[in-house]
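Chemist: okay, structure incoming, though there's no sequence with it:
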């Protein structure tokens, strides 16, 4: 929402909305004006005003006059409309108006504020066209979620009055549908008007951070909760992995079963990628050091390894070596770019068991720095003389 309304506008809107509310009859069909809106693909501003005052006639039908200001406040875009000419060289008269979805969104906002309007039939006519769209405008999102959010929202209109360091006063009202109005005043000036729907409940809006997966989310938001569950499950698969049948079958093949190169299945490249991403996250690297994915195999200059915790195929971690054309002083062109083990498998001998094989396969390879304190301590014990000489605090 952008822009602000004047104090006088909010005062008059509050006065209108606190009058006795007109009763809206339940209907199952579109009105002629609503059908015209759908058929034309838009509606002029004057016709939209008429659509509103057909049901909202409080305040001597003043609601239509507020529509334009509310459209600007809620970022509803105006469009230029004209009647389709019979001949392409005919002149046309351009009118300010709204596209279909935007007009319906403005009706939804006005209903949330307590105006006696009924966008339900228009929503039913439009939402079927939105179900298959991968991207939605704000207006389309309001239409698609109308039924689940109706009566459950709170909407605030703010004025352009500058707030002063003083205690404001409030006026409250509840209408026949259960909408709750709160007008906040600073002397005679209106600061804001808040309208809570009849089914709106104030919820805990405090953010929560999961100690296990590190996700920060809003517990009251269903989308946030679902996103947290997904991240939590993915984190659990890395930190507390279970047996992997496919990897267990690979391990039965013997030598080379752990190595991930172009000839192995895609899923192995993906498993290395997940741990490369976790390594980047844990150690604040700028990019992921592994090019393989579920759909793209790593290039020939990368060799990855999945490190099993046992014969059941549980993946304890992974690492990756990069071939570089520039030969190191040690004589090997290979670099151990990273290695990541789930915390529960660290200091358990898994890396020590493989270190000799890595030296045999890749020579006196370089180890990408900086190293964690644990990795540095490992290299001091098991590394080659040259690898030890490369440590940042060698000789201390």
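Modeler: Looks like it came in fine. These numbers come from a predicted model, not from an experiment.
Chemist: for the rest of this, base every contact and every neighbour count on C-alpha atoms.
Modeler: OK.
Chemist: from residue 371, how far out is the nearest residue to residue 260 once chain neighbours are set aside?
Modeler: Among residues not flanking residue 260 along the chain, residue 304 sits closest, at 4.6 Å (C-alpha to C-alpha, 6 or more residues apart in numbering). As for residue 304, its distance to residue 371 is 19 Å (criterion: C-alpha to C-alpha, to the nearest Å).
Chemist: between these two, which has more neighbouring residues?
Modeler: residue 304 (27 against 15; other C-alpha atoms under 10 Å).
Chemist: mind telling me what element that one is part of?
Modeler: strand 302-308 (DSSP states H and E).
Chemist: sorry, back to before: isn't the residue nearest to residue 260 right next to residue 321, touching?
Modeler: Yes: using C-alpha atoms under 8 Å, residue 304 is in contact with residue 321, at 6.2 Å.
Chemist: residue 312 reaches residue 248, doesn't it?
Modeler: Yes: contact criterion C-alpha under 8 Å: residue 312 and residue 248 qualify, at 5.1 Å.
Chemist: residue boundaries of the helices in the stretch 151-300 of the chain?
Modeler: For the stretch 151-300 of the chain, applying DSSP state H, counting those that start in this stretch gives helices covering 222-239, 245-251, 266-283.
Chemist: among those helices, which is nearest residue 61?
Modeler: Proximity to residue 61, assessed across the helices of the stretch 151-300 of the chain by C-alpha to C-alpha, is greatest for helix 222-239 (39.0 Å).
Chemist: ok, structure two:
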């Protein structure tokens, strides 16, 4: 975090931080301020100031006089608070303050600066109301993640440019709680403050890398990206090194449709074709997926897919899909849209073994272009004269 504040307010903050911490007894019960904040859902700036002087005593409780200048650098937005009118026509007057969530986030920010405040009781109460929420504001996220980051953050506050022209120097300080402070001065004014929490650790270096196996690019030492990479890696592993599938083995054993996937096939087969269609799109950088079926929706009658069995145990080596480009015509106009085989099964004769059957079922079908070099080589060897004639001229010669 790098934020800007006035040099006067920043100097006042440092005067507090460099004074010895005042011993305080741990509290279990909610304070009067906390009870009112939770009951009303809001607190006025005056309420917040009264609370702070009962918690941060250093520098003669001077925090009361400038805490509002810390709202902006801590990214806290004020709003007007009104008393509910007795009559809708009553004139109402608002005063500035914060919602319960924003006030708690503000206290979390002050604690991160090394000030003597304790938002933990408010965090506990508010977290209960947020536990089932999937979408959160920034300040709600501060509350939810409080336990993960308390005393572990690095905070930097910078003062706006001054014209003091004073001598520049740097000072450091470590308080009784283990917070470390580095201050840059210009004359008698602090122009930069760096705060390291008592549990702060220097982040591990990060770099962009690409997984040699699954091809996913991600940032190292990042929990979210590591989780995404693991998900991608696992899905690719299921495609690249497939395990036997009992339901496919059972389907093959009954010989009801075998490897064919049409509008009558089980939904899981449509989903299996879709997964390979995604791999084809990714590998050959197509703009869209060429298979409308999924594990919840069957492809229409104009589509037919095939799952290539690697063995009788139901291992799926790959898939392909045909589309009838003119379903209304008396004679179907079939086109092979794509073929994808797991790398370990390529050049193993899977497509060759089925080509004659495809020609019997779909006639002298077209093959959707562009074709990979491997597919062009296959067509030159096994394709019909019509299919060969459709190859790029340079390759056909």
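Modeler: Cool, got the structure. Owing to the predicted nature of the structure, the values given are computational and were not obtained by experimental measurement.
Chemist: sorry, back to before: looking at the helices of the stretch 151-300 of the first structure, which is nearest to residue 136 of the first structure?
Modeler: Comparing those by C-alpha to C-alpha, helix 222-239 comes nearest, at 16.3 Å.
Chemist: and that closest one, how far out from the chain middle?
Modeler: In terms of C-alpha atoms, centre = their mean, to the nearest Å, the centre of helix 222-239 of the first structure is set 14 Å apart from its chain centre.
Chemist: what's the mean distance for it versus the second structure?
Modeler: Taken over the aligned residues, the distance from helix 222-239 of the first structure to the second structure averages 1.9 Å (mean C-alpha distance after the TM-score superposition for the first structure).
Chemist: so that helix corresponds to what in the second structure?
Modeler: Under the alignment (TM-score structural alignment), helix 222-239 of the first structure falls on residues 223-240 in the second structure.
Chemist: what residues does the matching stretch touch?
Modeler: Residues from elsewhere that reach stretch 223-240 of the second structure (C-alpha atoms under 8 Å, 6 or more residues apart in numbering): 213-214, 216-220, 276, 342-344.
Chemist: next: stretch 246-253 of the first structure.
Modeler: So stretch 246-253 of the first structure is contacted by 257-258, 311-314 (C-alpha under 8 Å, 6+ apart).
Chemist: any idea which of the residues you listed is closest to residue 2 of the first structure?
Modeler: Nearest member of the contacts of stretch 246-253 of the first structure to residue 2 of the first structure, counting by C-alpha to C-alpha, is residue 314, at 52.7 Å.
Chemist: that closest one - nearest residue in space that isn't next to it in sequence?
Modeler: In space, residue 314 of the first structure is closest to residue 243, 4.2 Å off (C-alpha to C-alpha, 6+ apart).
Chemist: repeat that for residue 68 of the second structure.
Modeler: In this structure, residue 68 of the second structure finds its nearest non-sequential neighbour in residue 45, 7.7 Å apart by C-alpha to C-alpha, 6+ apart.
Chemist: again with residue 316 of the second structure
Modeler: Here the residue nearest residue 316 of the second structure, using C-alpha to C-alpha, 6+ apart, is residue 309, at 4.9 Å.
Chemist: how near is residue 79 of the second structure to residue 250 of the second structure?
Modeler: 65 Å.
Chemist: now residue 186 of the second structure
Modeler: In terms of C-alpha to C-alpha, residue 186 of the second structure sits 79 Å off from residue 250 of the second structure.
Chemist: these two: which is more packed in?
Modeler: Higher neighbour count among residue 186 of the second structure and residue 250: residue 186, with 18 against 15, using other C-alpha under 10 Å.
Chemist: surely the more buried one meets residue 171?
Modeler: No: applying C-alpha under 8 Å, one finds residue 186 of the second structure not in contact with residue 171, separated by 11.4 Å.
Chemist: what about the counterpart of residue 372 of the second structure in the first structure, how many residues nearby?
Modeler: Superposed on the first structure with TM-score structural alignment, residue 372 of the second structure falls opposite residue 372. As a burial measure, residue 372 of the first structure scores 10 neighbours (other C-alpha under 10 Å).
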